[in-house]
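> okay, sequence plus prediction incoming.
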Amino acid sequence: MHTQHDTARTAHDHASAPGSGPVSWAMAAQATLHCLTGCAIGEVLGMVIGTSVGLSTGATVALAVGLAFVFGYALTMRGVLRAGLPLRRALQVALAADTVSITVMEVVDNAVMVSVPGAMEAGVSSAVFWLSLAGALAVAFVVTLPVNRWLMGRGKGHAVVHAYHH
């Protein structure tokens, strides 16, 4: 027997479930933070390697973007592999869950980083480099958050992964 409280809670839970309509900002923020984690690992690693060895801005950005996708997909795959999916299916889930989010995040992040005068040339020992990179990642999070919320509300993006969370 359902009480009034149970019915209200069930209706609320259903309304915020991915793919079933409106998605809460908190759920979208959690998905975006997950994406940001993988992107940031790859982005920072790529920027540090590229600037340290003197790669051109284009080559450094390409390396950072490539590594951001690798680490972003890897974090998602780690979770769904743990849930028992075979490798091929885990890769499919990661591609479906993260491609748009990582793409938006990387376009914004790198556009900001490249637009800060001197940031790419500053080197890893410079506060300008690290503050620019941190700021670029923060802007990317803010821009990607509503994109993820919109995708999740349509059962796409990170909503695909929720079927495998326990």
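All right, it came through fine.

> from now on I want contacts and neighbour counts done on CA atoms only, so please keep to that.
Fine.

> and the residue nearest to residue 87 when sequence neighbours are not counted, how many neighbours does it have?
Nearest non-adjacent residue to residue 87, counting by CA to CA, 6 or more residues apart in numbering: residue 81, 6.8 Å away. A count of nearby residues for residue 81, using other CA atoms under 10 Å, gives 16.

> try the one 5 residues further on
When neighbours are counted by other CA under 10 Å, residue 86 registers 12.

> one more: residue 23?
24.

> thinking again about what came up before, in the stretch of helix or strand the residue nearest to residue 87 belongs to, what counts as buried?
Using DSSP states H and E, residue 81 sits within helix 57-82. Buried positions in helix 57-82, judged by neighbour count with 16 or more other CA atoms under 10 Å: 60-69, 71-77, 79-81.

> between whichever helix or strand comes after that helix and helix 57-82, how many degrees?
Sequence order places helix 87-115 as the next helix or strand after helix 57-82, per DSSP H and E. When axes from the mean of the first three to the mean of the last three CA atoms, to 10 degrees is applied, the directions of helix 87-115 and helix 57-82 differ by 150 degrees.

> and helix 87-115, what other elements does it pack with?
helix 25-52, helix 57-82, helix 119-122, helix 127-153, helix 159-162 (3 or more CA pairs under 8 Å, 6 or more residues apart in numbering; DSSP states H and E).

> now do 6 Å
With contacts taken as 3 or more CA pairs under 6 Å, 6 or more residues apart in numbering; DSSP states H and E, helix 87-115 sits against helix 57-82, helix 127-153.

> centroid residue for this structure?
residue 35 (1.8 Å; CA atoms, centre = their mean).

> what's the spacing between that residue and residue 50?
Between residue 35 and residue 50 the computed distance is 22 Å (CA to CA, to the nearest Å).

> and residue 165, by the same measure?
For residue 165, the distance to residue 50 - CA to CA - is 36 Å.

> let's bring in a second model and compare:
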Amino acid sequence: MQTLTRTAIAATLHCLTGCAIGEVLGMVISTALGWPDAGSIALSVALAFLFGYALTIRPVLAAGVPLRQAIGVALAADTVSIASMELIDNAGMLLVPGAMDAGLGDRLFWGSLAGSLAIAFVLTVPVNRWMIARGRGHAVAHHHHHH
């Protein structure tokens, strides 16, 4: 039971890494371009998925899995986790008054982003735990890491 929870925490930290990279990069780009909230969120979510999948594909490819199959592994391993994290994270950013309008040099922006990612992490761990317990989610990627 503890091993399952530890695995879920590790999987969620992995997801958090890709999501955070995508979120920050998306916010930086969209802020620099003066995009509205919807464009900023769309870019950030797209980049979160891109980086999340890339972080999974890399070790799967290193294990000798062909690219097409590695992409399938990443989709199976991370889609629900990234979607959960992004939904919670972006909802958090939208719920904090002024967070989306705050500039990159503003503490409100970074505090809101850090807080919403932390909440997303806590709420996504049980999602990943449930999936891993059923041989889904990150369990799919781990199968390829060991072979």
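Yes, it's here. Here the structure is a predicted model, which means the values were calculated and not measured.

> circling back: looking at the helices and strands packed on helix 87-115 of structure 1, which is closest to residue 14 of structure 1?
For residue 14 of structure 1, the closest of those is helix 127-153, at 11.6 Å, according to CA to CA.

> what are the buried residues along that closest one?
So helix 127-153 of structure 1, judged by 16+ other CA under 10 Å, has buried residues 128-130, 132-138, 140-141, 143-145, 147-153.

> structure 1: which residue goes with residue 44 of structure 2?
Applying TM-score structural alignment, one finds that residue 44 of structure 2 aligns to residue 64 in structure 1.

> now its match: closest residue in space, sequence neighbours ignored.
Closest to residue 64 of structure 1 by CA to CA, 6+ apart is residue 46, at 3.8 Å.

> show me what the one you found aligns to in structure 2.
Looks like residue 46 of structure 1 aligns to residue 26 there (TM-score structural alignment).

> packing partners of the helix holding residue 81 of structure 1?
On a contact count with 3+ CA pairs under 6 Å, 6+ apart, helix 57-82 of structure 1 meets helix 25-52, helix 87-115.

> now these as a markdown table including distance to residue 160 of structure 1?
Output for the helices and strands packed on helix 57-82 of structure 1, formatted as a markdown table (distance: least, CA to CA, whole Å):
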| stretch | distance to residue 160 of structure 1 |
| --- | --- |
| helix 25-52 | 11 |
| helix 87-115 | 6 |
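
> these: which one's closest to residue 14 of structure 1?
Comparing these by CA to CA, helix 25-52 comes nearest, at 13.0 Å.

> quick check: the gap between residue 153 of structure 1 and residue 8 of structure 1.
20 Å.

> on that earlier part again, let me know whether the residue nearest to residue 64 of structure 1 touches residue 65 as I believe.
No: using CA atoms under 6 Å, residue 46 of structure 1 is not in contact with residue 65, being 7.5 Å away.

> measure residue 34 of structure 2 to residue 10 of structure 2 for me?
Counting by CA to CA - residue 34 of structure 2 and residue 10 of structure 2 are separated by 35 Å.

> the two: who's more crowded?
residue 10 (15 against 11).

> alignment lookup: the more buried one to structure 1.
Structural alignment (TM-score structural alignment) places residue 10 of structure 2 against residue 30 in structure 1.

> again, but for residue 74 of structure 2
Using TM-score structural alignment, the equivalent of residue 74 of structure 2 in structure 1 is residue 94.

> residues near that match, how many?
24.

> likewise for the one 3 residues further on?
Here the number of neighbours of residue 97 of structure 1 (other CA under 10 Å) works out to 26.

> quick one, what contacts it?
157-158, 160 (CA atoms under 6 Å, 6 or more residues apart in numbering).

> between the residues you listed, which has the most around it?
residue 158 (32 neighbours).

> structure 2: which residue goes with that one?
Checking TM-score structural alignment: residue 158 of structure 1 goes with residue 138.

> its match and residue 10 of structure 2: what is the separation?
Distance from residue 138 of structure 2 to residue 10 of structure 2, by CA to CA: 9 Å.

> same check, this time on residue 57 of structure 2
Counting by CA to CA, the separation of residue 57 of structure 2 from residue 10 of structure 2 is 16 Å.

> how close does the helix holding residue 81 of structure 1 sit to structure 2?
In this overlay with structure 2, the average offset of helix 57-82 of structure 1 from its partner residues is 0.3 Å by mean CA distance after the TM-score superposition for structure 1.
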